[in-house]
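Novice: Predicted coordinates and the sequence they were generated for:
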Amino acid sequence: MLRIRLIEEAIAERYAEQEMRCPVHLSIGQEAVAVGVCAELRRTDKVVSTHRCHAHYLAKGGDLKAMMAEIYGKAAGCCGGRGGSMHLFDDDVGMLLSLPIVASCMPIAVGAALALRQEGTDGVAATFFGDGSIEEGVFHESMNFAALHRLPVLFVLENNLYSCYTGLADRQPDRPLADLAKAHAMAAETADGNDLEAVRAATARAVARGRAGEGPTLLVFDTYRWREHCGPNYDNDIGYRTEAEFQGWKAGCPVERTAAALRAAGLLDEALEAALRRELGAEVAEAFDFARNAPFPAADSVKDHVYG
């Protein structure tokens, strides 16, 4: 979680240099969901993500240098510099892809789960999505198909309360989001999305159900993004949320909560944390240097991978 936090804070800090020419959707404040879920997945399990994908890619083991090169639009990027921040994949670790179109990741994860079933493995697929995605028809279509065929899919809902700038109360009736699973006779669990161990425990149960052939699970994790919907800045001043709300969620920072628990257990002290931050800081700096110095795609490749 600390690694993801430091990487995204560095992206936010350097974004004004205008060398990263793609939009960025940061997960600062939401790291426990990505880490808690991916900690329970095998390398061969499949993950599909959204526009807010950095944390999922990194938690699944994606190549940091390839991610940064992609954000800088360089040929060494995981999509050859053609996709940018919202299009990350790493076949080696089961990160199938990320897609910016709201809810479009879900049917791909369902298809991946079907493929794992047809291959005779006990692998699972996970699809991350935000609370705005539950208002799309493909959410219910994917849930229905997965439940009907008892596919090993984890529907991971990162409920950060807002779809861009519209709050949940203005978009949804007042009922638990986990109740959405009832319409599809699907198992569901809700947990504090800023509590790493709670996320991991709920995910472990869902993964066990999937591997045992007991079908999909809807996982609802309540969390909160600290920065603006799209971009590196804070936006508490524009009126859609209050500073008090933000500070309340920030007090439950998943990185600090986990660090506090580790300190209490005698597993982390100031010296170790300082050493960890130095090590991670050096890795982040190296990744940025790699991305900035890497070449852009060759001009004569402009028509590659374009189909009509």
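Specialist: Now that the structure is in, tell me what you want to look at. Residues are numbered from 1 along each chain as shown.
Novice: use CA for all of it now, contacts and neighbours both
Specialist: Will do.
Novice: centre of the chain versus the longest helix along the chain, how much separation?
Specialist: Scanning the chain for the helix with the most residues, using DSSP state H, yields helix 270-293. Here the centre of helix 270-293 is set off from its chain's centre by 21 Å, with CA atoms, centre = their mean, to the nearest Å.
Novice: now do stretch 283-302
Specialist: For stretch 283-302, the separation from the chain centroid amounts to 23 Å (computed by CA atoms, centre = their mean).
Novice: Please list the outside residues in contact with that stretch.
Specialist: Contact with stretch 283-302 is made by 6-7, 10, 64-66, 68-70, 72-76, 80-81, as judged by CA atoms under 8 Å, 6 or more residues apart in numbering.
Novice: Show me which positions of it end up buried.
Specialist: By neighbour count with 16 or more other CA atoms under 10 Å, stretch 283-302 contains the buried residues 283, 284, 287, 288, 290, 291, 292, 294, 296, 297.
Novice: adding another structure so you can compare the two:
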Amino acid sequence: MPNNASEHSDRRLEQLEQMILIREFESRVQTLFENNELPGFVHLYLGQEAIAVGACSTIEADDYITSTHRGHGHAIAKGLEPDRMMAELFGKETGYCGGKSGSMHIADVDQGMLGANGIIGAGQPLAAGAGLSIRRSGSDQVCLSFFGEGAMAEGQVHEAMNLAGVMDLPVVFICENNQYGEMTPAEEQHHVEGFEARGEVYDMPAETVDGMSVDEVYRATSDAVERARSGNGPSLLICETYRYRGHYEGDQMRYRTEEELEAWKERDPIETLEASLLESYALAPSRLEAFYDEASERIDDAVEFARQSEYPSPEAAFEDVYSEEI
């Protein structure tokens, strides 16, 4: 945790810059998809940036994360480069997975990004496995495991949380409650008021956090990461948030009102942090403008990189099918 005002401001400025980059990436992906430049489906992270950035700000480069089908924000927050991510969305060979994963399965094991995942709740068993690997190796690494509230109804999520609890694995389970599992309100999917009780079942600390506040996410995740590194086992964080777009691009969003969306946008995580930093004079208006210009330029370059890259050869379909024998 920061021990003085300067470190605190520097950290918040970095978080703002990263959130702006994620939003610029996602906004551009939205446009590219509307223009039929991207194959497959995309699920955008717009509105939820504070969670990925706040949480990943607490971990080190050699720590792990597992992600979801809505994983672009997690990937960027973990340090993946927008150009190779964009190439992956375009299906090009210069992408992180050679153009084979598309939007929902971007991974870079070398950077600790164990994968976005199109299967709901599939990241939590991977996180428990990573935690067990950490335990067996004797390192002090941790794994953050992101998932939506819809995944709380998946059996494999409970199996993973149970195993992590029983074995005191260094995993922080981060539930991003964006209020809707696909098109169904959370309260219609779960016969429980709040999710903290799920932590009690597995005897792990649980806390509900304002997922629209990067400061609150950072604070809560810092505590959970410190607990995990110290060998005291897993934690559960429930981050209350809202996705600005539909479940997927093309979703007509008939299940929610414009008034509801605008009410959440009034608490926009980027605008809130901008206002705080400007008010405290930690951020000059010119520097804020530079953040947006730099993010736009990076995404311009990423799109150009993706467009100019080659598609994988047909023979590449037979590569990366089996792991090398150890």
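Specialist: All right, it came through fine. This one's a predicted model, so the numbers in the text were calculated from it and none came from an experiment.
Novice: start and end residues in the second structure for the longest helix of the first structure, please.
Specialist: Using TM-score structural alignment, helix 270-293 of the first structure corresponds to residues 285-308 of the second structure.
Novice: Equivalent analysis for stretch 159-167 of the first structure, please.
Specialist: Counting by TM-score structural alignment, stretch 159-167 of the first structure pairs with residues 177-185 of the second structure.
Novice: hang on, the earlier thing: which members of the buried residues of stretch 283-302 of the first structure are the farthest-apart pair?
Specialist: 283 and 297 (24.4 Å; CA to CA).
Novice: so what corresponds to residue 56 of the second structure in the first structure?
Specialist: Applying TM-score structural alignment, one finds that residue 56 of the second structure aligns to residue 38 in the first structure.
Novice: Its match touches residue 60, doesn't it?
Specialist: Yes. Using CA atoms under 8 Å, residue 38 of the first structure is in contact with residue 60, at 5.5 Å.
Novice: Would you mind giving the buried residues of stretch 283-302 of the first structure as TSV with distance to residue 181 of the first structure added?
Specialist: Shown next, in TSV, are those (distance: CA to CA, whole Å):
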residue	distance to residue 181 of the first structure
283	41
284	40
287	41
288	42
290	44
291	42
292	45
294	46
296	45
297	45
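Novice: now, among the residues you listed, which is nearest to residue 18 of the first structure?
Specialist: residue 292 (11.6 Å).
Novice: ok, now how distant is the closest one from residue 145 of the first structure?
Specialist: Distance of residue 292 of the first structure to residue 145 of the first structure, computed by CA to CA, to the nearest Å: 44 Å.
Novice: got the residue ranges for the strands in the first structure?
Specialist: Taking DSSP state E to define them, one finds strands in the first structure at 46-49, 95-98, 125-130, 153-159, 162-163, 166-167, 187-192, 217-222.
Novice: Just name the most buried of these.
Specialist: With neighbours taken as mean count of other CA atoms under 10 Å, the strands of the first structure reach their highest mean count in strand 46-49, at a mean of 29.
Novice: Mean deviation, that strand versus the second structure?
Specialist: Taking mean CA distance after the TM-score superposition for the first structure, the mean distance separating strand 46-49 of the first structure from the aligned residues in the second structure is 0.5 Å.
Novice: Show residues contacting that strand.
Specialist: Residues contacting strand 46-49 of the first structure (CA under 8 Å, 6+ apart): 56, 60, 94-99, 105-106, 108-109, 112-113, 123-129.
Novice: how much space between the most centrally placed residue in the first structure and residue 294 of the first structure?
Specialist: Here the mean C-alpha position of the first structure is nearest to the C-alpha of residue 56 (CA atoms, centre = their mean), at a distance of 3.5 Å. To residue 294 of the first structure, residue 56 of the first structure is 24 Å away according to CA to CA.
Novice: can you check residue 149 of the first structure too?
Specialist: According to CA to CA, residue 149 of the first structure stands 45 Å off from residue 294 of the first structure.
Novice: The second structure: matching residues for stretch 115-122 of the first structure?
Specialist: Using TM-score structural alignment, stretch 115-122 of the first structure lines up with residues 133-140 of the second structure.
Novice: rewinding a little: wait, which of the buried residues of stretch 283-302 of the first structure is closest to residue 183 of the first structure?
Specialist: Using CA to CA, residue 284 comes nearest to residue 183 of the first structure of these, at 44.4 Å.
Novice: Average offset of the match of helix 270-293 of the first structure relative to the first structure?
Specialist: Average distance, stretch 285-308 of the second structure versus aligned residues of the first structure after superposition (mean CA distance after the TM-score superposition for the first structure): 0.9 Å.
Novice: Now do the contacts for residue 114 of the second structure.
Specialist: 64, 65, 66, 67, 107, 108, 126.
Novice: next one: residue 39 of the first structure
Specialist: 59, 60, 200.
Novice: Just give me the closest of the residues you listed to residue 171 of the first structure.
Specialist: Closest approach to residue 171 of the first structure among these (CA to CA): residue 200, at 28.6 Å.
Novice: What is the aligned counterpart of that closest one in the second structure?
Specialist: The alignment partner of residue 200 of the first structure in the second structure, by TM-score structural alignment, is residue 218.
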